[in-house]
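Undergrad: Pasting a predicted model and its sequence here:
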Amino acid sequence: MNALPYSGAALKVSAVHFFIGKGASGLLNLGILLWLVRLLPVAEYGVYVSLQAGMLLALAVTSLGLPWMAARYLPEFRLYASGKQLTRFVWQVVALICLFAVAGALLLFVAMPWLLEILNFTQQTDVARLYLLVLVIEGLRLNLQECILEPLLQQGQTQFSQVVRNLILLLCLGIVANQGTVHLNHVVLAELAGSFLGAAVALRGMHRYLCAHRKLSGKDGWQPPNWSEMWRTMRHMYISLIVTLTYSPSALIFLVQRFLGVEITALFGFLLNLYGQICRYLPAFLLFGLIRPKLMASYVGEGGMAQLAYNANFMGKISLFVLMPILVFVWLSGGELLSLLSGGKFTQSGYYLGGLLLTLIPFSQRQILETVAVACGQSHLCFWGSVLGALILPPVYLLLEAGHSLWIPILAIIASQILFNATLTVAMGFTTTYRPDVVGNFKLIAAALVGFILGFFVKMTWTGRLFLQGANSFDEFLQNFKKIFSMLLTQQIAVPIHGLLGLVIIAAFALGLFLLASLLFNPFRVDERLSLNRLVKRKIL
């Protein structure tokens, strides 16, 4: 077996390309997010958020399980197939991607008047139809990255495509903003230009890779799996995806728009965009394009379930280790952070952001559990996990219809992720030898809770001196205490230092408290610390 494509050396080279490109694309993504929320009026930003959500839903529906199929079988083709077999399989996947995306866009074009009438967006018909081109082109680019380049560990090409797309988008927005007011149709045209050039870069990278490996000899006696076998393997993941889409954040955006209005939709969309930015830089998500092919290859090769379980638990704990101080920071200063990032458009909503980020605790483990289930042939468990998660949808609909606040969709996301993870964890405990590191994960969550309590105590101590020192009677004390409690509920308690400098100080404070608590709880085992130190060639744990 030719293990070189997924060796440790190959993984490190791909990781270097990945981090360089991810840093650049991440800064560009953040710049686009913060600039758009300032350029567009709140109503148009709410429509834009809805269009983005619709595109994500459409791409997921038209994927028909191709991303998971490519993630499972493309590493096997790269390890065992000849160059001709590899090229044929890759171009077949690309052809299916294009066919499904175009078919989905045509169906949406026909159904567009009915859909826009439901959402009260009939005045945005022209923009919505133009966005169908973005759906096709951006869908091609994203699928080339996820289905082809990432499983082949071509992270340099993946990130270059993303950087080109973001640079062109920013350049177009800058030109329009320099000439006058920016409207939604300008943003859609800018996205279309960026996606087109980004897709061209991804196609070029894929073609060059296939040309460089056209002389692969392949392994004697290996026969490629037929398409019916691959579809049977992936059908559970696709059905699971379709069920999950009914209560996904993208679907909840449309419920919020229908029952709470376009301005609340703009707030929820901005919160989800921030959530997405943080999510993309968690190790479990950030390294997914690197780790998933490695996990699949190790299981298909000689590592088996033992190595798969070890790597999965290790990555899950690293992801939580990065996430926990972010949660502490946001819960201590979310209101001021949100106001600063939105340019003052969204204030006193910090606890919404903190609650939404809590969903990242189960979500950071979900992708890992899905990968383990697919690798060991238990993908049908993902379907049952999705079905149980869908139980939250009826009460969400009824509560939003009754006029309840934005907390309803946030709590629904948390509950659905927990139900999915619990289903897979319990079921795989009976059907496989995989066991999650419950103790290690609990220690990380406990360290974050201790860090938050300590930070909250410091914040309350300072606030208490400010508001309670002037109380000369029990009635005055009680009035001031009620004032403090009311400000806590609306995230209005200020910190001694305001603005960006104050947020940096709080972030450093939150990180220090969490690291101190982690040192006491010691969530990583000795072999995990040694593995990470060897990987980065530094003693960091």
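TA: Yes, it's here. Numbering: from 1, shown residues only.
Undergrad: CA only for contacts and neighbour counts going forward, please
TA: OK.
Undergrad: Which parts of the stretch 251-400 of the chain are helices?
TA: 262-280, 283-286, 288-300, 304-341, 350-358, 360-375, 380-389, 393-401 (DSSP state H, counting those that start in this stretch).
Undergrad: what do you get for the stretch 401-541 of the chain?
TA: Under DSSP H, counting those that start in this stretch, the stretch 401-541 of the chain gives helices at 407-431, 438-468, 474-489, 499-521, 526-536.
Undergrad: closest to Met296 out of those?
TA: Nearest to Met296 among these is helix 407-431 (17.2 Å), distances taken as CA to CA.
Undergrad: Distance to Gly335 and mean neighbour count added to the helices of the stretch 401-541 of the chain, as TSV?
TA: TSV is the format used below for those (distance: least, CA to CA, whole Å; neighbours: other CA atoms under 10 Å):
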stretch	distance to Gly335	mean neighbour count
helix 407-431	15	19
helix 438-468	14	17
helix 474-489	10	14
helix 499-521	11	17
helix 526-536	35	13
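Undergrad: A further structure is provided below for comparison with the first:
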Amino acid sequence: MSAPPARKNYYSASAARRGLLQFALGKIVSAVLGLAFLALSVRLLAPQSYGVYITLLAGAELFYLVTGLGLSTVAQRYVAEYRLKAVAQDFTSFLRRQLRRRVYLSLAALALLLLAWEPAMSATGLGLGRSWMLPVGLLLLGWSGYCFLEEVMGACLLQGYSQTLAALRNVVRLLVVWYGAHQPSGLTLELMVWAEALVTLASWLTAELLVMRWARRAPSAEGAVADFEAPDMDAVARRFYVVQLAGQAYGINITKMLVMRLLGAAQAASFGVAQSIADIVRNYLPAHLLAGWVRPIMVARYVKNRDLGEVALVVNLVLKVNLLGLLPLAAAFLVAGDELGAWLSNGHYPKLGALLSVMMLGLVLQSLHLLLTMVALTLESARASLRATFAACLALPVLVLLVWQMGIMGAALAMLVTELIWISVAWYTLAGQGHRLHLDLLGWAKIAAAAIGGAGLGWWCKSSGLGGPGAPGTILAALAALGLGFAALVWILRPQREGEVLLVRQLLKGGNNKS
């Protein structure tokens, strides 16, 4: 008799460490490539064209979220559960069904959009003619497929695949910018959109081939059973889809499109440059590194142990890591953001410092928002997210008013208001359901105090004018003083707690831990 097929623990500590290492290395490479692409594109593309390009990408993200009908929740929550509990063949079939469903939804929504092309272009302020239907349609189709597979790869701890594809995408985009710069007409919006569409399509198809190949070859998880089903999956996915849909009413993508509609392409470009820098911080740099990696770990551990205390420990640890990166960045942009924006854009966008600083504070709140969403998703508590999202939607008139009265700074401030509303309502709703998460406010305050102290030191160094006001030497000295002051104050104040240190040691310790 042949031996039964080997079983595997897909969410062990060693698997988590391997995923984290792949994630970290990939993010570092993508950060360098992404920053290079941003610097070249904002220098070479006219502000009006860059504003349209940024708004199109925001529309692609909206298209993915709106047309998913709950598939994003399936990827984030139930792919990991099926990987744990379903035998390999059933997991592969489940995954194939979800991938096909994503394609069918995209094609149906795309057909409706193309039928209503002219009203859609008028409503968004983009004003693109029918000649743009093919590249924009391909972009939307590829974007929705690739974004879904990114979430699937994250849930399966396939960060090696996702980060390699992200790096290759940025390499190709850089080559396109370089090619456009050497053409007689220069870098054009049409070239950028076509390149984005084709690169995204290729990334989607490659990712699907890699994921399905892995799924067919991977053995069942330890404890997996035949004919496993998650009976609440569709209902939970629908509830969280309503949350996602309502959340778009005040989210960054709607904000970008609102800036485009009310303020025009030039202001949309300035806002888009600042938001692109914020996106690099959020998606690529260590300040937001753990958020995408920790979701499947949180789901797997809670499914196994049902320990809310461990979930709270992970939330506090991840947010502190984010704060250690985001708050000094907010301080640095306040001190030297104008000079950075002018250098990055070759003088096209010289006044971004205050806007970037506010956006870093917004990322702090978005980090906590993301973590609380992960907690609600892990606990299968759509009520917390639903109440918080509808409460934040009430601030939509505030968003419109602030954009109208204060321009792009008003848009950034409105995002802070909506995030504060969302976080407050979500936390209190979870607490009312018996899921009271302990948040280490004192530890967060210590990191904030260190950032404020570092900012003061950096500002003093800059105002002293060593080497002349605005000179590169002065800016570098100010940033160095800020960084050293922040590090010294963090070391003195010690915001970490013992349980967090032990968790980090457990995740980073090599070898034989199978937990």
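TA: Arrived safely, thanks for sending. In this text the structure is predicted, and so the values were computed from the model without any measurement.
Undergrad: So which of the helices of the stretch 251-400 of structure 1 is nearest Glu150 of structure 1?
TA: Nearest of the helices of the stretch 251-400 of structure 1 (CA to CA): helix 288-300, 5.1 Å.
Undergrad: what range in structure 2 does that closest one sit on?
TA: Using TM-score structural alignment, helix 288-300 of structure 1 lines up with residues 291-303 of structure 2.
Undergrad: In that stretch, which residues are buried?
TA: Ala291, Gly292, Trp293, Val294, Arg295, Pro296, Ile297, Met298, Val299, Ala300, Arg301, Tyr302 (16 or more other CA atoms under 10 Å).
Undergrad: Just the closest of those residues to Arg130 of structure 2, please.
TA: Gly292 (37.6 Å).
Undergrad: Could you pull up the contacting residues of Leu110 of structure 2?
TA: Applying CA atoms under 8 Å, 6 or more residues apart in numbering to Leu110 of structure 2 gives the contacts Gly137, Leu140, Leu141.
Undergrad: which one is Thr418 of structure 2 nearest to, not counting chain neighbours?
TA: Closest residue in space to Thr418 of structure 2, ignoring its immediate chain neighbours: Ala392 at 5.1 Å, by CA to CA, 6 or more residues apart in numbering.
Undergrad: got TSV for the helices of the stretch 251-400 of structure 1, with distance to Arg435 of structure 1 too?
TA: Formatted as TSV, the helices of the stretch 251-400 of structure 1 follow (distance: least, CA to CA, whole Å):
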stretch	distance to Arg435 of structure 1
helix 262-280	24
helix 283-286	17
helix 288-300	16
helix 304-341	7
helix 350-358	23
helix 360-375	10
helix 380-389	15
helix 393-401	30
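Undergrad: So which of the ones you listed is nearest Asn441 of structure 1?
TA: Between the helices of the stretch 251-400 of structure 1, helix 304-341 lies closest to Asn441 of structure 1; by CA to CA that is 6.2 Å.
Undergrad: Just give me the neighbour total for Gly335 of structure 1.
TA: Close neighbours of Gly335 of structure 1, defined as other CA atoms under 10 Å, add up to 24.
Undergrad: Which residue in structure 2 aligns with it?
TA: Counting by TM-score structural alignment, the partner of Gly335 of structure 1 is Asp338.
Undergrad: What distance do you get for the counterpart of Leu189 of structure 2 in structure 1 to Leu39 of structure 1?
TA: Alignment note (TM-score structural alignment): Leu189 of structure 2 maps to Leu184 of structure 1. Separation of Leu184 of structure 1 from Leu39 of structure 1 (CA to CA, to the nearest Å) stands at 10 Å.
Undergrad: Ok, His498 of structure 1 next?
TA: His498 of structure 1 is 25 Å from Leu39 of structure 1, by CA to CA.
Undergrad: Show me which of the two is the more surrounded one.
TA: The neighbour count for His498 of structure 1 versus Leu39, taken as other CA under 10 Å, is higher for Leu39 (17 against 12).
Undergrad: residue in structure 2 matching that one?
TA: That one, Leu39 of structure 1, aligns with Leu44 by TM-score structural alignment.
Undergrad: Which of the contacts of Leu110 of structure 2 sits closest to Trp343 of structure 2?
TA: Leu140 (32.4 Å).
Undergrad: Can you find the partner of that closest one in structure 1?
TA: By TM-score structural alignment, Leu140 of structure 2 lines up with Leu135.
Undergrad: Could you pull up the residues touching that match?
TA: Met55, Ala58, Leu59, Ala101, Ala105.
Undergrad: Report the buried members of the residues you listed.
TA: Met55, Ala58, Leu59, Ala101, Ala105.
Undergrad: Just give the nearest non-adjacent residue to Lys345 of structure 1, would you?
TA: Lys345 of structure 1 sits nearest to Ser339 (CA to CA, 6+ apart), 6.7 Å away.
Undergrad: Met298 of structure 2 too?
TA: Val311 (6.5 Å).
Undergrad: What's the local residue count around that neighbour?
TA: 22.
Undergrad: Could you do Ile253 of structure 1 as well?
TA: Neighbour count for Ile253 of structure 1, taken as other CA under 10 Å: 25.
Undergrad: quick one: what's aligned to it in structure 2?
TA: By TM-score structural alignment, Ile253 of structure 1 lines up with Lys256.
Undergrad: Appreciated, that's everything.
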